[in-house]
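**Student:** Sharing a model that was predicted from the sequence below.
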Amino acid sequence: MSTIRQVGISPQELDRRVEQKRWHQWCIAEPALATVSGLAEARKLRGQAEDQILGALLRLASQHGGDDELAGVAVIHQLENVVTGIARRTSHLTSEDIDGIVVGAMWEQIRMFNIAQKQHFGASIFHATRRAVLAILLPDGVGKRARPLVMLNPQEWFFERASLVWSPQGDDSSETLAKLLRWAMLEGLVDDSDVRLLVRLVEADRANPDIPKWNRGACSVAAVTQLAEEEGVCLRSIRRARDRAIQRLRDAASEYTDLTEVA
């Protein structure tokens, strides 16, 4: 498994290192751990029970808490599915070792964890790790801007309908929307799958010379039909996914640096 390769310790080896004396010390420091016999049993937990164990391990692992790196390794093993999921959904953004990038980002979040947090530990690490990975893979983030106006009309050429009232460096419309997309992804306001869907629709539309330009864009019927055929789903499924993606992007644009107006 890639996670084992990245952290260098298998779950079984970690169990042996932690059993008996160290586990007893952990249980004294974090009584929630006493509800399970060890890490092997903890890895089988799901839901709220798992989240409480994660919270205990995170406090032990954090530099602001127990500063125990073995507890940090335990968190990564506990969240192996999260690591795999983030790696799978961001692998298209780099040719580098995506598993190593994700594990490294998660390790940083674990070691810097705020021990004052009281709940939603798994979700917190997931979102923090995902933001950190995207910040690495999409380094040109968006800073504070002065009243940009972002046009989002899915009936038109999608990446060419963004415009700025204020542009310090003369950014063209496609660069503006690209920055909006990066910012929205970093903030977790849109999902990378949303962006991929819209990009695929536009690319499919542009590749079809039979469609009049005024009808091109993410709402192209021909593009929706093509994607539905490629995915083996009905047209309604693609349309619904597209509409959700566009609405999320509109919502993200409305929050863009809290100074955005959407036309």
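**Tutor:** Now that the structure is in, tell me what you want to look at.

**Student:** contacts and neighbour counts: CA atoms only from here.
**Tutor:** Noted.

**Student:** Centre-most residue in the chain?
**Tutor:** By CA atoms, centre = their mean, the chain has its centre lying nearest to residue 130, at 3.8 Å.

**Student:** try it against this one:
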Amino acid sequence: MPLIRQVGITPQELDELVDEERWGQWCLAEPDLAGVGSLQAVRELRGEAEDQALGALLRLAATDGHDEQLAAVAVLHQLGGSVRTIARHFWHLAGGDVEGIVVGAAWEQIRSYDWRSRRRHHASAIHHGTRKAVRATLMPDTSRSLGRRVVLLNPQSWVFAALAEHDETPGMSMSLDAFDSRDQLTIFLNWAAGQGVIDDEEIALLDALMDLDRHNAQIPKWLRGACSMAAVERMASERGICTKSVSRARDKVLAKLREAASTFLEEVA
């Protein structure tokens, strides 16, 4: 596991601090850790077993839980792949300091984790919360939308000029047939976000999958967007979860969009 420099404690140093006695205390406080022998063993877990152990560490780390800062450090190391993924996404906005910003945002997410309502998919929750916090820091919203989800349009696309001439909902006075497939997708996602069909985390999931697919050097001429299996596998690897978890989350979002498509066509098209 590559070192996250800003944490200040290496995994090996952390293992020494969380000795058998302290680990035993953690296991008594969080029985979900009882079947795991050590922090090193936690780092080797994958899938549902890792998710369960991560939830226990987050309950230990939360300030309104057991308030164990060493457990928070353990979570940061466990989610190192997620930290680096977010840092790569925003590197052009903060340069060499971006990893420190991401680690700081992740630390806040871990210490304030809503462990009472979150019982599963802990890595994904921390990832999306951190990404949203970093975006707010590096790309503060000064528009009239005040943080509401906005789907950006390509200013070179003629849909941008067409929509600028209409104050009404896109498509209410224009036929969707007038737009190409990418512009139609933009209008659909904009409508779905505005109607509350999908939220920021779900849009971020699709964005991340499509971004991973676009940067898939192995298959440069065959892009499948959010449905790319290669993108799913890469996301699962980076976040330390199984591919089925990513696929299920993606399919849930796509199912919402499919269900809303008929309403969209009735109201907009």
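**Tutor:** Done, it's in. If you're wondering where the values come from, they're calculated on a predicted model, not measured in any experiment.

**Student:** that older thread, can you count the residues close to the residue lying closest to the residue nearest to the centre of structure 1 once chain neighbours are set aside?
**Tutor:** Take residue 130 of structure 1 and drop its neighbours on the chain: the residue closest to it by CA to CA, 6 or more residues apart in numbering is residue 86, 6.6 Å away. Counted with other CA atoms under 10 Å, residues neighbouring residue 86 of structure 1 total 20.

**Student:** what's the answer for the one 10 residues further on, then?
**Tutor:** Other residues within reach of residue 96 of structure 1 by the criterion other CA under 10 Å amount to 11.

**Student:** got the contact list for the nearest residue to residue 192 of structure 1 once chain neighbours are set aside?
**Tutor:** Leaving aside its sequence neighbours, residue 192 of structure 1 sits nearest to residue 185 (CA to CA, 6+ apart; 6.7 Å). When contacts are counted by CA atoms under 8 Å, 6 or more residues apart in numbering, residue 185 of structure 1 touches 131, 134, 191, 192.

**Student:** Could you tell me which residues within the helix or strand where residue 185 of structure 1 lies count as buried?
**Tutor:** When secondary structure is defined using DSSP states H and E, the element that contains residue 185 of structure 1 is helix 173-186. Of the residues in helix 173-186 of structure 1, those with enough neighbours to count as buried (16 or more other CA atoms under 10 Å) are 173-174, 176-186.

**Student:** And for stretch 60-67 of structure 2?
**Tutor:** 60, 61, 62, 63, 65, 66, 67.

**Student:** and what of stretch 24-31 of structure 1?
**Tutor:** Of the residues in stretch 24-31 of structure 1, those scored as buried under the neighbour-count criterion (16+ other CA under 10 Å) are 24, 26, 27, 30.

**Student:** In this structure the last one contacts residue 58, no?
**Tutor:** In other words, residue 30 of structure 1. No. Counting by CA atoms under 8 Å, residue 30 of structure 1 sits too far from residue 58 to count as a contact (10.3 Å).

**Student:** quick one: the helix or strand containing residue 104 of structure 2 to structure 1 mean distance?
**Tutor:** Element membership of residue 104 of structure 2 [criterion: DSSP H and E] is helix 98-111. Following the fit onto structure 1, the mean deviation recorded for helix 98-111 of structure 2 is 0.6 Å by mean CA distance after the TM-score superposition for structure 1.

**Student:** That helix: how far from the chain's middle?
**Tutor:** For helix 98-111 of structure 2, the distance from its own C-alpha centre to the chain's C-alpha centre is 14 Å (CA atoms, centre = their mean, to the nearest Å).
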